[in-house]
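# next come a sequence and a model predicted from it.
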Amino acid sequence: WEKTMATVYLCGISAFIACLIGIPIGLMASRSDRVEKVVTPIIDTLQVLPSFCFIIPVVMLFRVGDVTAMIATVAFAVVPAIRYTNHGIRQVPPALIEAAKVSGCTKRQTFLRVQLPLALPEIMLGVNQTILMALAMIIICAMVGTRDLGQEVFIALSKADSGRGIVAGLAIAFIGIVADRLFNAWTAKARARLG
């Protein structure tokens, strides 16, 4: 239970920070083609890098521990928050934006009252993916000294303890499934509200 709560804590904080960084960058990229041209190659590079490549430089700069794991996890999990936010805003039908302009809405009002509400389900999907990527990275970060379920997995591997490994794996899967179902339900409600 303690290690499960440590995993939830590390994953939750990392995903929250990744969303705090990623969603505003995604919003800026959605409103400016120039920003998108700068951001897209960076997030593409982050997405194709193996997860171990995030751990090595962070360990070299900071000491081993939870903060190191969180920094590596944020760098790994920020991509979907940026990508889905940008995509969601850009996918709003131009006809609705034009209707808002004709109705006398300013650019800010159009963004806040038309684009953002319509893109919310897509943004929430990005948050969901950010959480799942953070969870995957937190497990790998057990190599840098975190005391969570990832450590249980590595101990089970080193001792060939299949029972311990299965229990840790099921606990990790349960966290991921609960997070996924909660955000899918929230996204479905947002879509239903928007019609």
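Received it, and whenever you're ready, just let me know what you need.

# going by C-alpha atoms from here, please, whenever you check contacts or count neighbours.
Fine.

# flag every buried residue along stretch 153-160.
Across stretch 153-160, burial judged by 16 or more other C-alpha atoms under 10 Å covers 153, 154, 156.

# secondary structure added to these, as TSV?
TSV is the format used below for the buried residues of stretch 153-160 (DSSP: H, G, I helix; E, B strand; the rest coil):
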residue	secondary structure
153	helix
154	helix
156	helix
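
# tell me, what residue is most central in the protein?
Most central in the chain under C-alpha atoms, centre = their mean is residue 130, positioned 1.4 Å from the mean C-alpha point.

# ok, which stretches of this protein are strands?
Counting by DSSP state E, one finds no strands in the chain.

# chain center to whichever helix in it runs longest, what's the gap?
Longest helix in the chain by number of residues, with DSSP state H as the criterion: helix 162-194. Distance of helix 162-194 from the chain centroid (C-alpha atoms, centre = their mean, to the nearest Å) equals 14 Å.

# now the helices for this structure?
Counting by DSSP H, the helices of the chain are 2-31, 33-48, 52-61, 66-90, 94-102, 107-110, 116-140, 149-159, 162-194.

# want to compare, so here's the second one:
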Amino acid sequence: MARALCDYLPQLLCEFPTLDEDFMRDLRKSVDGGFKSFVRSYGDPLDNALEPLQWFLNWLQALFVDAPWIVFLALLTTLVYLASRSLKITLGTALSMGVIGLVGLWEDTMVTLAMVTVCTLISIVIGLPMGILMARSDRMQSSVNPVLDVMQTLPSFVYLIPVVMIFGIGKVPGLIAVVIYAVPPMIRLTNLGIRLVDRDVLEAADAFGSSSFQKLFQVQLPLALPTIMAGINQTIMMALAMVVVASMIGVGGLGKNVLQAITNQFFTIGLLNGFALVVIAIIFDRTSQAYGRRLQKHTERIHG
């Protein structure tokens, strides 16, 4: 029916007009050539600038992998208990990590934990100041929000291309890709948490003569901490989700095993490594949520 209708309509109304092929080819060549020139000019300086990041990642990964499993497990369960104050979450962490070790995925899990830890720290270092700036300036918020929208909606495979072209294959390119994917929730929820602080509390701080610096660090950030913790939680979850994709460009650990299982159709290997990723995600999620609830109760008790 649609084809028959086109017989009676001008071709322009039936086929969407496109730009000239020669123009599109020249445009693609100029853009690709410009990017390649940028890589040739600035690739090495950018590599050198990020070398400390490579050292830190390698050091943390070696620390996690080489540490006796009993020591690491004891430290992990202690941190989980101090953050959550929940015996159920702590016991679940110990049992889940024990199962991961029994199925032979302990070392790969340590590599993934090191990567997620570094990505989360970088996301916090970038996201917290950016969220504060957005909360203090509507113009900054309107400028940054479209960038965050693009970062969250653009398929991760697309921005792997420029990262690989600039930095090649390796851990640092994978780390950059994970941070790009994981940092937006940290920025958004920091901004949201500060903006949600009650105006009456801010007016009271102004009445006591608080400076802008004091108001930020003694009033706004403490009251926004539960929301900021939710941002950290979401950042960790997105970093774990991106680890599998980043394994395509040299990130090891559980993501590499999942990718190999997909390639070779190894159902059991994929299932076990997926289970390990889910376990890590649940541990981080339950612990950070419990800590966020404790912070919220503490804040309500102080300011209530």
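Cool, got the structure. This one's a predicted model, so the numbers in the text were calculated from it and none came from an experiment.

# out of the buried residues of stretch 153-160 of the first structure, the closest to residue 135 of the first structure would be?
Set against residue 135 of the first structure, the nearest of these by C-alpha to C-alpha is residue 153 (13.5 Å).

# identify the residue nearest the closest one in space, chain neighbours excluded?
residue 165 (5.2 Å; C-alpha to C-alpha, 6 or more residues apart in numbering).

# so that neighbour touches residue 158, yeah?
No: contact criterion C-alpha atoms under 8 Å: residue 165 of the first structure and residue 158 do not qualify, at 10.2 Å.

# give me the mean distance between the longest helix of the first structure and the second structure.
Superposing on the second structure and averaging over aligned pairs (mean C-alpha distance after the TM-score superposition for the first structure), helix 162-194 of the first structure comes out at 0.7 Å.

# in the second structure, what residues pair with that helix?
Across the second structure, the stretch matching helix 162-194 of the first structure (TM-score structural alignment) is residues 267-299.

# same question, stretch 11-28 of the first structure
Against the second structure, stretch 11-28 of the first structure falls on residues 116-133 (TM-score structural alignment).

# and what of stretch 57-73 of the first structure?
Here stretch 57-73 of the first structure aligns to the second structure at residues 162-178, judged by TM-score structural alignment.

# mind listing what's buried in the matching stretch?
Buried-residue list, stretch 162-178 of the second structure, by 16+ other C-alpha under 10 Å: 162-164, 166-168, 170-178.

# which other residues reach that stretch?
Stretch 162-178 of the second structure is contacted from outside by 39, 43, 46-47, 50, 53-54, 115, 119, 156, 159-160, 239, 242-243, 246-247, 249-252, using C-alpha atoms under 8 Å, 6 or more residues apart in numbering.

# and that stretch, end to end?
The first and final residues of stretch 162-178 of the second structure sit 14 Å from each other (C-alpha to C-alpha, to the nearest Å).

# can you give me how far it is from the chain middle?
Remark: stretch 162-178 of the second structure is offset 15 Å from the chain centroid, using C-alpha atoms, centre = their mean.

# what does stretch 126-138 of the first structure give?
Put simply, stretch 126-138 of the first structure sits 5 Å off its chain's centre (C-alpha atoms, centre = their mean).

# mean distance, that stretch to its aligned residues in the second structure?
Counting by mean C-alpha distance after the TM-score superposition for the first structure, stretch 126-138 of the first structure comes out at 0.8 Å.

# which stretch of the second structure lines up against that stretch?
Per the alignment by TM-score structural alignment, stretch 126-138 of the first structure matches residues 231-243 in the second structure.

# please identify which of the buried residues of stretch 153-160 of the first structure is nearest to residue 172 of the first structure.
residue 153 (9.8 Å).

# measure that closest one to residue 164 of the first structure for me?
7 Å.

# with residue 105 of the first structure instead?
Residue 105 of the first structure is 59 Å from residue 164 of the first structure, where distance means C-alpha to C-alpha.

# what do you get for residue 184 of the first structure?
Taken as C-alpha to C-alpha, the span from residue 184 of the first structure to residue 164 of the first structure is 30 Å.

# likewise for residue 108 of the first structure?
Taking C-alpha to C-alpha, one finds residue 108 of the first structure at 54 Å from residue 164 of the first structure.

# likewise for residue 80 of the first structure?
Here the criterion is C-alpha to C-alpha. By it, residue 80 of the first structure lies 32 Å from residue 164 of the first structure.

# residue 183 of the first structure contacts residue 128, correct?
Yes: with contact defined as C-alpha under 8 Å, residue 183 of the first structure counts as touching residue 128 (6.0 Å).

# so for these two, which sits in the more crowded spot?
Taking other C-alpha atoms under 10 Å, residue 183 of the first structure and residue 128 do not tie; residue 128 has more neighbours (23 against 19).

# I'd guessed that one sits against residue 179; true?
Yes: between residue 128 of the first structure and residue 179 there is a contact at 7.3 Å, judged by C-alpha under 8 Å.

# whereabouts in the first structure does the helix or strand that contains residue 35 of the second structure align?
Counting by DSSP states H and E, the element that carries residue 35 of the second structure is helix 21-49. Against the first structure, there is no aligned range for helix 21-49 of the second structure (TM-score structural alignment).
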